[in-house]
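Asks: Provided below are the primary sequence and the corresponding predicted coordinates.
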Amino acid sequence: MPLSDAEVSHVARLARLGLSDEELALMRDQLSHILEYIELLQEVDVTGVEPTAQVTGLVSVMRPDVVKGALSRDEVLANAPDQRDGMFRVKPVFED
């Protein structure tokens, strides 16, 4: 399904792409080939094939959360550059 320059220009404008004449010709050829391939796929007999969105089993790659013991206040403040009364001290960020 060959596309015209006008159709490719329209798609480029919708995508807010500024294409040179050379880029327009390249995109016309590439998009036309993509559409030809889609037309070829339309000819495949899929009778009896269930529509699917995912062909492999979904498996979470994230590890499960494991509850661990927390650090004590003294352990947390041990490396603090400045602390007082069990709290971090930081420089003020607002000026009066």
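Replies: Thanks, I have the structure now. Residues are numbered from 1 along each chain as shown.

Asks: going forward, measure contacts between C-alpha atoms and count neighbours the same way
Replies: Fine.

Asks: Would you map the strands across this protein?
Replies: 83-84, 87-88 (DSSP state E).

Asks: so which of these comes closest to Gly18?
Replies: strand 87-88 (53.5 Å; Cα to Cα).

Asks: about what we covered before: tell me which of the strands of the chain lies nearest to Thr52.
Replies: Minimum separation from Thr52 across these (Cα to Cα) falls at strand 87-88, 54.3 Å.

Asks: want to compare, so here's the second one:
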Amino acid sequence: MAEQLDRQQVEHVADLAKLAFTDAELDKFTPQLEEIIDLFKELEEVDTTGVEPMSTPTTEVNVMREDVAVKSSDQERQALLDNAPETANGLIKVPAIIDESEDGEE
């Protein structure tokens, strides 16, 4: 078993990931996170001597198309904006992911 995690540690990890959980969810996720950590500890015990590292389990190679900008029609643009949860000035509005304020408040 992993060293005992407490709710404050799970809350801290959630905060770093910009996630908010209820008390009930924290009670549920804390033992689940401990189990996940236990699985990683179990993997660390596997003897991998002589096993060559691999970067991919297959020989498949990504086939990428050329990245070319294409002018959208006004109808296509409006259809995209109509599906966005929030827009402003003809653009899709997204929440800030980096808080640059000094006090942590937005």
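Replies: Alright, I've got the coordinates. Just so we're clear, the structure is a prediction, and the values are computed from it rather than from any experiment.

Asks: returning to what we had before: winner for burial among the strands of the first structure?
Replies: Of all the strands of the first structure, strand 87-88 has the most neighbours on average by mean count of other Cα atoms under 10 Å, namely a mean of 12.

Asks: which bit of the second structure covers that one?
Replies: Per TM-score structural alignment, strand 87-88 of the first structure has no counterpart in the second structure.

Asks: Distance from the chain centre to that strand, please.
Replies: The chain centre lies 39 Å from the centre of strand 87-88 of the first structure; the measure is Cα atoms, centre = their mean, to the nearest Å.

Asks: and what of stretch 28-38 of the first structure?
Replies: 25 Å.

Asks: which residues in the second structure does it align to?
Replies: Using TM-score structural alignment, stretch 28-38 of the first structure pairs with 30-40 in the second structure.

Asks: Give me the mean deviation of the matching stretch from the first structure.
Replies: Compared with the first structure after the fit, stretch 30-40 of the second structure shows a mean deviation of 0.6 Å (mean Cα distance after the TM-score superposition for the first structure).
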